[in-house]
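Engineer: Show me the folded form of this:
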Amino acid sequence: MKKYINLPRNTYFINDKINGLLFGYKQEKKHKELKINFQTKELILDLCSKATDEVITSYSRKYNISKIEIKDKIFNILNKINNCIPIKFCDFKPNVANIPISIGDLNLVFPRHASIEITDKCNIKCRFCYNNSNSNNKNFIKSPMKLLKILCDKKIKVIEITGGEPFLHPDFIKILEYCIENFEVVALITNGTNHNPLFFDLVEGKRNILVQVTIPGAKKESSYEEYIETKKNLCEDIFNKKIKFIKKLKKRDVRTRIVYIVDDPKKIDEMSNVVNFAKNIGGSSFTATLNIPNGRGKNREKSMSSEDYKKFAKHLNDLREQFPNFIENDNPEKLPVDLNKGWSCGAGSKSICITADQKLKPCVMFSSDMIHKNLELDRFENEIIDQISKFAFNTIDVPSFGTCLGCEFSDYCIGCLFRGIKKIPLKGKDKCGWYLKMTKKEKEIVERYLC
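Structural biologist: This is a model prediction of the structure:
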């Protein structure tokens, strides 16, 4: 009786510049993957279309090895694969759906994380919003369910739903439900002012979702300057809604990250109080981050000096030592950066962002006017590969201590391509250590984004 291997559905090969060739499959929301070589890929595909005895005979001739020896080698490989991906044998050729698909490009890093700005509309007006979101904006991402299915089929592991304010999208609950059911990790970025009961029922107890909410400070008075063109009583209402939202998530056993945006030196001194406040209202984790100089945030860039950046970094590290399991370790000073070389943060390679007007950009920090190409959903994989090759950031190390030691902006730039690019004109190309150590090709790539 002829025997064929029968793989589970949703098996795939990913071609990736950094990881090489990966063989994996998706079980419910989880991805299981192992690194293989091209001979193993060829073997897997042969065993899907030919009986095992045919493959053994063919490989015995091809490699001039006895059938017994080649059989042992083949089954040794299959046993190793079986430790990660279940393999069964059957008496018939497998269904086409069980034959692994192949995605990616060995010359590029294929994305596994995607941020989707499902709308640029927002019901509040934060002074530092990098997207310039407001109530007058009207963009809602087209065909969101089709886009999400494509991202799922392309083996995106982590999906981030953001805006604007995601709750304002008419299909928000439907979008979020699909993400929770189909992606390994879901991050929702919201202002926390919309208390839709369907939302709380949907997310209750779900372990693959993280909700992120930004707060202006530890007191309602901190909201007066945070929300522009807004009366004090409405600012207080926004503040109170955010706190209630976080407390509701705590009761529903939902992981909640509380974020504090530092765009003014005065806010550095308040960080200790804000951390304690965030912990007391039910946050699962906390992070403080510097203002992103895009959109309305561009107007806040001059509020902070290089000395303020240093003070911020030191204060955050001190707080991290006080609250090691609460404050997230995403500050560049604590990231595993090679002091002499650096690393790639993944913007425009491991990670992509899709805007509400259907444009692709390297990450949420970049303004959409830097990217001029709209996505065609029917050509999605080719569109991604085409754009990533134009971003080409996977070849560029982020600013690191090795390149930026002694620079007054090091506490601002280290660990982030976007921040480094924004500071090059201010520092000067001839004085920026990061820029000077780039190759000619890397400089050409970066100069596309200098403004």
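Engineer: all contacts plus neighbour counts: C-alpha atoms, from now on.
Structural biologist: Noted.
Engineer: Strands of this protein, start to end?
Structural biologist: Along the chain, the stretches classed as strands by DSSP state E are 4-6, 11-16, 20-27, 30-36, 88-90, 101-105, 113-117, 158-162, 185-190, 209-214, 255-262, 285-290, 351-354, 360-361.
Engineer: Let me see the contact set for the one residue sitting closest to the centre of the chain.
Structural biologist: Closest to where the C-alpha atoms of the chain average out (Cα atoms, centre = their mean) is H113, at 4.1 Å. Residues in contact with H113, defined by Cα atoms under 8 Å, 6 or more residues apart in numbering, are 156-160, 350-352.
Engineer: from the residues you listed, which single one is nearest K149?
Structural biologist: When the contacts of H113 are compared for distance to K149 (Cα to Cα), I156 wins out at 10.1 Å.
Engineer: Next one: the closest one relative to K35, how far apart?
Structural biologist: The gap separating I156 from K35 is 17 Å, by Cα to Cα, to the nearest Å.
Engineer: And this one, please, so the two structures can be compared:
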Amino acid sequence: MTVRDKLWKKAGQEGIPLTAAFELLPVCNFTCKMCYVRKSMTEVQALGGLKDADWWLDKMRQAQELGMLFPLLTGGEPLLHPDFRKIYDGLINMGMQISVNSNGSLIDRDWAQWFAKQPPVRINLTLYGGSEDTYEKLCGNGAAFEKVCNAVQYLKEAGVPVKFNCSVTPQNVQDLEQMIAFAKKVESPIEVATYMFPPVRRENGSMYGQNDRLSPEEAGKARAYADYLQAEPKWLLGQAERFRHFVPLDQLNFELIERKDMRMHCRAGHSSFWIDWQGNITNCGMFGSVEFSLKNRTVKDAWTELRECTHAMKYAPVCSGCPNLPLCHSCIAMVQNECGNTDGRPEYLCRMNASAAAHYQQYAETCRRELQHSETE
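Structural biologist: Predicted structure coming up:
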């Protein structure tokens, strides 16, 4: 166990929120079709407006007193918050190890040089495609593609660490190989996500199990293909071997599967929390069933309540007794967002992982042939 693993284990055991996500605003200069949070400034004003720097820094200081070390600034597009620099500087002065989520389109030389003065642990740039055309189709902002490419160059020149996140959708799946190649070229890691949460938050609960996303079969194939493109052969072959144990869905009688009580098994509500742009604290930004307003609570009191609710929370989806659970890794947020309740069967996940299982075998076989070919050369 690494020192970092020990730190997280101790935080979970003692209820120390080592990390927290601060969703500064839901406003963005992109209009991504699968986004789960985006609102216009008009909608934001109608719902009470944005919290200013003083409000955010007060909550962040309270979180620091509880043990927070790794804050994440996110949105929407957080750089659009009028007080972003004041908030960031305040966290730096607290000695925090900051990460920032951004689409990158606003980062020019001035922003890059400003970040370089007191660099974050990293800036997580979401990469949405490999061309202006793809950015236009997915984000409604084709001109952003060149700006994002420039932003990467500016940040690299300034010595600011960059990590890519890649959300794969029907509009950009054809660019997957190109996006991974771009990340390799600029020597930054890339994390590919082919599962898109239903935008339940954005649509006030009317989109359970729905999104403008890949079919589950396409998402599973894209997941396996992304791993084939970037993983070491040994890991890919090991992953294929693990998925050989995936039980085909037509061999499972879900009505007869014994359900067992499950608890939230991630860091959410145990060693991390999320504060949304309206001032509510929750254990997970994708699971809003448990949240408390910070209007009349301290962060400490809200965190105590949140931890208690998280520890007491039980749910019994079909997943709990399914032999494929170790491979699917479904969580309470996925079950809730797919089914509209916490005890259903997230069929999309079942089908996505069944597809991944089949395609891992195909790409593993391709990998074996490539290894054999290289050995004979």
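Engineer: List the TM-score for the superposed pair.
Structural biologist: Scored against TM-score structural alignment, normalised by the length of structure 2, the superposed chains reach a TM-score of 0.68; 310 aligned residues with a Cα RMSD of 4.2 Å.
Engineer: With distance to Y59 of structure 1 added, can I get the strands of structure 1 in CSV?
Structural biologist: Output for the strands of structure 1, formatted as CSV (distance: least, Cα to Cα, whole Å):
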stretch, distance to Y59 of structure 1
strand 4-6, 16
strand 11-16, 22
strand 20-27, 21
strand 30-36, 18
strand 88-90, 19
strand 101-105, 23
strand 113-117, 39
strand 158-162, 39
strand 185-190, 41
strand 209-214, 47
strand 255-262, 52
strand 285-290, 54
strand 351-354, 40
strand 360-361, 45
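Engineer: Single out the most deeply packed of those.
Structural biologist: Mean neighbour count (mean count of other Cα atoms under 10 Å) peaks for strand 360-361 among the strands of structure 1, with a mean of 26.
Engineer: Tell me how many other residues surround W56 of structure 2.
Structural biologist: With neighbours defined by other Cα atoms under 10 Å, the count for W56 of structure 2 comes to 20.
Engineer: Go ahead and confirm it touches I87.
Structural biologist: Yes - with contact defined as Cα atoms under 8 Å, W56 of structure 2 and I87 form a contacting pair (7.1 Å).
Engineer: Can you show me the helices along the stretch 1-150 of structure 2?
Structural biologist: 3-14, 41-46, 53-66, 84-93, 109-117, 132-139, 144-158 (DSSP state H, counting those that start in this stretch).
Engineer: For D175 of structure 2, find the nearest of the ones you listed.
Structural biologist: With Cα to Cα as the yardstick, what comes closest out of those is helix 132-139 (8.1 Å).
Engineer: Which positions within the closest one qualify as buried?
Structural biologist: Neighbour-count burial for helix 132-139 of structure 2, counted by 16 or more other Cα atoms under 10 Å, picks out 133-139.
Engineer: what's the answer for stretch 60-68 of structure 2, then?
Structural biologist: Buried, per 16+ other Cα under 10 Å, within stretch 60-68 of structure 2: 60-61, 63-64, 66-68.
Engineer: okay, that stretch sits on what stretch of structure 1?
Structural biologist: Counting by TM-score structural alignment, stretch 60-68 of structure 2 pairs with residues 148-156 of structure 1.
Engineer: I'd like the distance from that stretch to the chain centre, please.
Structural biologist: Centroid displacement of stretch 148-156 of structure 1 relative to its chain, using Cα atoms, centre = their mean, to the nearest Å, is 14 Å.
Engineer: before we move on, what about stretch 171-184 of structure 2?
Structural biologist: Centre to centre, stretch against its chain (Cα atoms, centre = their mean), the figure for stretch 171-184 of structure 2 is 18 Å.
Engineer: What of stretch 128-139 of structure 1?
Structural biologist: 21 Å.
Engineer: out of the helices of the stretch 1-150 of structure 2, which comes closest to R263 of structure 2?
Structural biologist: helix 3-14 (13.9 Å).
Engineer: Need the counterpart of the residue nearest to the centre of structure 1 in structure 2.
Structural biologist: Match for H113 of structure 1 (TM-score structural alignment): T19.
Engineer: do V211 of structure 1 as well
Structural biologist: Counting by TM-score structural alignment, V211 of structure 1 corresponds to I123 in structure 2.
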